[in-house]
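Undergrad: My questions concern the predicted model and sequence given below.
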Amino acid sequence: MPRRSATMLASLLTLIALLFTALLIIPVPYAEMSPGPTYNTLGKDHKGMRVLEISGRKTYPTSGNLNMTTVRVTGPEYKMNLFEAVYGWIADDRIVVPHDTLYPDDKTPEQVSQESAEEFSQSQEAAKVAALRYLKIPVRSHVVVGTVFKDSPAQGRLHAGDVIKEVDGTAVKGPEDVGKLVTRHKPGQKVVFTVVPADKARQAEKRGTEPRETKQVTITTGKAPAEKGHAAKGAGAKDRAVVGIQAATDYTFPFSMNIRLADVGGPSAGLMFSLGLVDKLTPGKLTGGKFIAGTGTIEEDGQVGPIGGIAMKMIAARGKGAEYFLTPKDNCAEAAKHVPGGLTLVKVDTLKDAAHAVEKIGKGDAAGLPSCAKS
């Protein structure tokens, strides 16, 4: 080979090696989503623990699958390189998204993780309430102190879990009532809370009775902090009185329901948890032995909400053997564009819709169920 040709070839090979090295070492501001594990809410998790455990109430045998689905994401500290990003863009079983879509710059990785864990916990409680209300089993609710903010007037005076009965002698029926009653005051004025202390409330719950041992707590209101980036709206809005708590709704269940699933976050398993509870608490095998998967948030009233990563969740479900996929109405158009072969989408808007669909599938009568169409 002539010396000039050999030199050119060597240079070309060196350039290719440099470009390939650059692909491997140059970080890009992206993260990756891929199909994650799925778990049968009627069965056990990867540690051999039952996902749903019910005690104090008669349960019934189940069969088949009601699988909740997950998405696997790269961690907040992971630095994706250019080669991985390009591969993710062209692969069918991965989605590449801007890093700050999953991990916003204004939140630490710990805050993102904590929020995900809280959403998962809240979805579990909502799933229990929705299932019992669907089955017309009474559920008692209370307005409680959900959060006490640091350095607020309420710190040390009220505590998370305190049951709020009255504010200034007016009965509290919902969390929104607390803010309305407090803001009748001006900053610096006193407001009186009638509460059942959290420890007394827990004792009453164990006894299965209503918490009644109340005490009055007087708090001097403070001024609401200015919202960052927003001007005060309306006359006097900047002088709105606050005590520094976030009210929430807590529920007392007539029997014990535990949802055990480690290393999972976010709210999207709510629907499948509710369906699992419904199946276990009612006679007959709801699925008829069929493999059904799905996703969707759940509200206490049974409303099903949309989720993220629908394409990856469908791939995960089909990979495990699912034949039907319960799809939130607002995810239907997107899901229909990416549905894997052999998977039938069933559109649902409420827990009632979903339970009806599962029953129909279980009986082999799924032909008339609402499906998802491309937009």
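TA: Perfect, thanks for sending it. Computed from a predicted model, the values in this text were never measured in an experiment. Numbering: from 1, shown residues only.
Undergrad: CA atoms for contacts and neighbours, from now on please.
TA: Fine.
Undergrad: And residue 4, how close does it get to residue 11?
TA: Distance, residue 4 to residue 11, by C-alpha to C-alpha, to the nearest Å: 11 Å.
Undergrad: scratch that, residue 97 is what I was asking about
TA: The separation that residue 97 has from residue 11, given C-alpha to C-alpha, amounts to 36 Å.
Undergrad: Pick out whichever of the two has more residues nearby.
TA: residue 97 (16 against 12; other C-alpha atoms under 10 Å).
Undergrad: Doesn't that one lie inside a strand?
TA: Yes - according to DSSP: H, G, I helix; E, B strand; the rest coil, the state of residue 97 is that of a strand.
Undergrad: thought it was touching residue 32?
TA: Yes - distance between residue 97 and residue 32: 6.2 Å, which falls inside the contact criterion (C-alpha atoms under 8 Å).
Undergrad: What segments of the stretch 1-150 of the chain are helices?
TA: In the stretch 1-150 of the chain, the segments counted as helices under DSSP state H, counting those that start in this stretch are 3-25, 82-90, 99-102, 109-134.
Undergrad: oh, I was asking about the stretch 201-350 of the chain
TA: 270-281, 310-320, 332-338.
Undergrad: Show me the one of those helices that comes nearest residue 67.
TA: Of all these, it is helix 270-281 that lies closest to residue 67, at 6.8 Å by C-alpha to C-alpha.
Undergrad: How far off centre is the closest one?
TA: Here the centre of mass of C-alpha atoms in helix 270-281, compared against the chain's by C-alpha atoms, centre = their mean, to the nearest Å, lies 15 Å away.
Undergrad: now stretch 105-114
TA: Mean C-alpha position of stretch 105-114 versus that of the full chain (C-alpha atoms, centre = their mean) differs by 16 Å.
Undergrad: Likewise for stretch 140-151?
TA: The answer for stretch 140-151 is 20 Å, by C-alpha atoms, centre = their mean.
Undergrad: in that stretch, what counts as buried?
TA: Along stretch 140-151, these residues count as buried under the neighbour rule (16 or more other C-alpha atoms under 10 Å): 142-148.
Undergrad: rewinding a little: most tightly packed of the helices of the stretch 201-350 of the chain?
TA: The highest average neighbour count among the helices of the stretch 201-350 of the chain, using mean count of other C-alpha atoms under 10 Å, belongs to helix 270-281 at a mean of 26.
Undergrad: Check it against this one:
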Amino acid sequence: MYDERHERRKMRVLLGIATLASLTVLAAVIPSPYAIERPGPVVDTLGDVKIKDETMPVISISDAKTYPTSGELNLLTVTIVGGPEHPASWLSLIPALVDPSQRVAPRSEFFPEGESEKDREAANTVLMDSSQMQAAAAAFRQLKQPVSVHLDVAGVSENGPAEGILRKGDRLVEVNGKRIADFVDLRQSIVSAGADNPLSIVIERDGEKQTVSVTPRIPDGGDEPMIGAVLSTSYTLPAKVDISLSQIGGPSAGMIFALGIYDQLTPNRCLTASP
């Protein structure tokens, strides 16, 4: 016997299921403007890491006496899911919303306008390399070993004070007759000289020293004088330090690297830390 009410109820249920399924499919494929920040791999900087099927120590030091280590110094990482080229779907956000170890935030918080995933990866690689060098320098300095600092011009601002005077690759040696100790020392010299007062800077260019004059200016929106040059810092260390990591970038691991290097260079130490 045909039951119209039963059939209508059945149709409503089927329609509800179909609607829910459609919404789920759409939520799974429609990109959202959000990204997910979640815990990444943990690496023991005193241990080994596997890269391209080869196992190697995370930190290796050549041309220096090293000592056995014990304990762990863990490097914690963060993974970002949902970049401009591979956006996170609305459906993928749901697990992150209920997991306290994950965070959902606007994608622009991690990728500024116009920055691609490749751009971010390249920038993080540079930051990681710089962090590793600074960590090694800090460890050797703590051991009272000599570390030389070099400031090189990585770029010159258009229409800035240094345009046409400094070039990419120039190494800054002295300012106003005083040898430059590090970036902070140079910055203090520029600020102390004040705006519109020429600085006498000794540089090394193509292996030869020469003296140039740069007049710092206060940029629009700024409050301190600048010379309008982007500088990179490099170090000459008493021993070679290699840090092997794969697909990990950013600047935040400097302290744990410094501790790992210091631990290898000093006897009878046992450190356990998870920053």
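TA: Cool, got the structure. Computed from a prediction, not measured in an experiment: that's the story for all the values here.
Undergrad: now what about the TM-score between them?
TA: Comparing the two superposed chains by TM-score structural alignment, normalised by the length of structure 2, the resulting TM-score equals 0.79, with 262 aligned residues with a C-alpha RMSD of 3.0 Å.
Undergrad: Turn the helices of the stretch 201-350 of structure 1 into a markdown table, including distance to residue 326 of structure 1.
TA: Listed next are the helices of the stretch 201-350 of structure 1 as a markdown table, based on distance: least, C-alpha to C-alpha, whole Å:
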| stretch | distance to residue 326 of structure 1 |
| --- | --- |
| helix 270-281 | 9 |
| helix 310-320 | 10 |
| helix 332-338 | 10 |
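Undergrad: Which of those helices sits closest to residue 253 of structure 1?
TA: Here helix 270-281 is closest among the helices of the stretch 201-350 of structure 1 (C-alpha to C-alpha), at 13.2 Å.
Undergrad: what's the average distance of the closest one to structure 2?
TA: Once the two structures are superposed, the average separation between helix 270-281 of structure 1 and the matching residues of structure 2 is 1.1 Å (mean C-alpha distance after the TM-score superposition for structure 1).
Undergrad: tilt between that helix and helix 109-134?
TA: Orientation check (axes from the mean of the first three to the mean of the last three C-alpha atoms, to 10 degrees): helix 270-281 of structure 1 against helix 109-134 gives 40 degrees.
Undergrad: Where in structure 2 does helix 270-281 of structure 1 align, residue-wise?
TA: Following TM-score structural alignment, the partner segment of helix 270-281 of structure 1 in structure 2 covers residues 254-265.
Undergrad: Can you give me the distance of the residue nearest to residue 184 of structure 1 when sequence neighbours are not counted to residue 217 of structure 1?
TA: Nearest non-adjacent residue to residue 184 of structure 1, counting by C-alpha to C-alpha, 6 or more residues apart in numbering: residue 241, 7.8 Å away. When distance is defined by C-alpha to C-alpha, residue 241 of structure 1 is 17 Å away from residue 217 of structure 1.
Undergrad: Which one's more surrounded, those two?
TA: Between residue 241 of structure 1 and residue 217, counting by other C-alpha under 10 Å, residue 241 is the more crowded of the two (23 against 14).
Undergrad: you'd agree the more buried one is up against residue 219?
TA: No - Residue 241 of structure 1 lies out of contact with residue 219 (C-alpha under 8 Å); the separation is 11.3 Å.
Undergrad: Residue 159 of structure 1 contacts residue 150, doesn't it?
TA: No - Residue 159 of structure 1 is beyond contact range of residue 150, at 11.5 Å (criterion: C-alpha under 8 Å).
Undergrad: give the contact list for the equivalent of residue 39 of structure 1 over in structure 2.
TA: Residue pairing (TM-score structural alignment): residue 39 of structure 1 is matched to residue 43 of structure 2. By C-alpha atoms under 8 Å, 6 or more residues apart in numbering, the residues touching residue 43 of structure 2 are 49, 74-76.
Undergrad: can you tell me which residues contact residue 266 of structure 1?
TA: When contacts are counted by C-alpha under 8 Å, 6+ apart, residue 266 of structure 1 is found next to 115-120, 123.
Undergrad: In PyMOL, how would I select the buried members of those residues?
TA: In PyMOL syntax, the buried subset of the contacts of residue 266 of structure 1 is picked out as below (16+ other C-alpha under 10 Å):
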select buried, resi 116+117+119+120+123
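Undergrad: Could you dump the contacts of residue 266 of structure 1 into CSV and include distance to residue 87 of structure 1?
TA: Written out in CSV, the entries for these read as follows (distance: C-alpha to C-alpha, whole Å):
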residue, distance to residue 87 of structure 1
115, 30
116, 28
117, 30
118, 33
119, 31
120, 31
123, 34
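Undergrad: okay, the helices of the stretch 1-150 of structure 1, which one's buried deepest?
TA: Scoring these by mean count of other C-alpha under 10 Å, the most buried comes out as helix 109-134, with a mean of 19.
Undergrad: Can you give me the neighbour number for the aligned residue in structure 1 for residue 32 of structure 2?
TA: Taking TM-score structural alignment as the alignment basis, one finds that residue 32 of structure 2 is matched in structure 1 by residue 28. Other residues lying near residue 28 of structure 1 total 16 when counted by other C-alpha under 10 Å.
Undergrad: Residue 28 of structure 1 is in contact with residue 79, isn't it?
TA: Yes - here residue 28 of structure 1 lies in contact with residue 79, judged by C-alpha under 8 Å, at a distance of 7.1 Å.
Undergrad: Go through the helices of the stretch 201-350 of structure 1 and name the closest to residue 351 of structure 1.
TA: Residue 351 of structure 1 lies closest to helix 270-281 among the helices of the stretch 201-350 of structure 1, at 6.9 Å (C-alpha to C-alpha).
Undergrad: Can you list the neighbours in contact with the closest one?
TA: For helix 270-281 of structure 1, the surrounding residues in contact (C-alpha under 8 Å, 6+ apart) are 41-42, 52, 58-62, 66-68, 123-124, 126-128, 130-132, 135, 259, 285-286, 293-298, 304, 351, 354-355.
Undergrad: what does stretch 40-50 of structure 1 give?
TA: For stretch 40-50 of structure 1, the surrounding residues in contact (C-alpha under 8 Å, 6+ apart) are 39, 51-52, 62-68, 260-261, 272-273, 276, 280.
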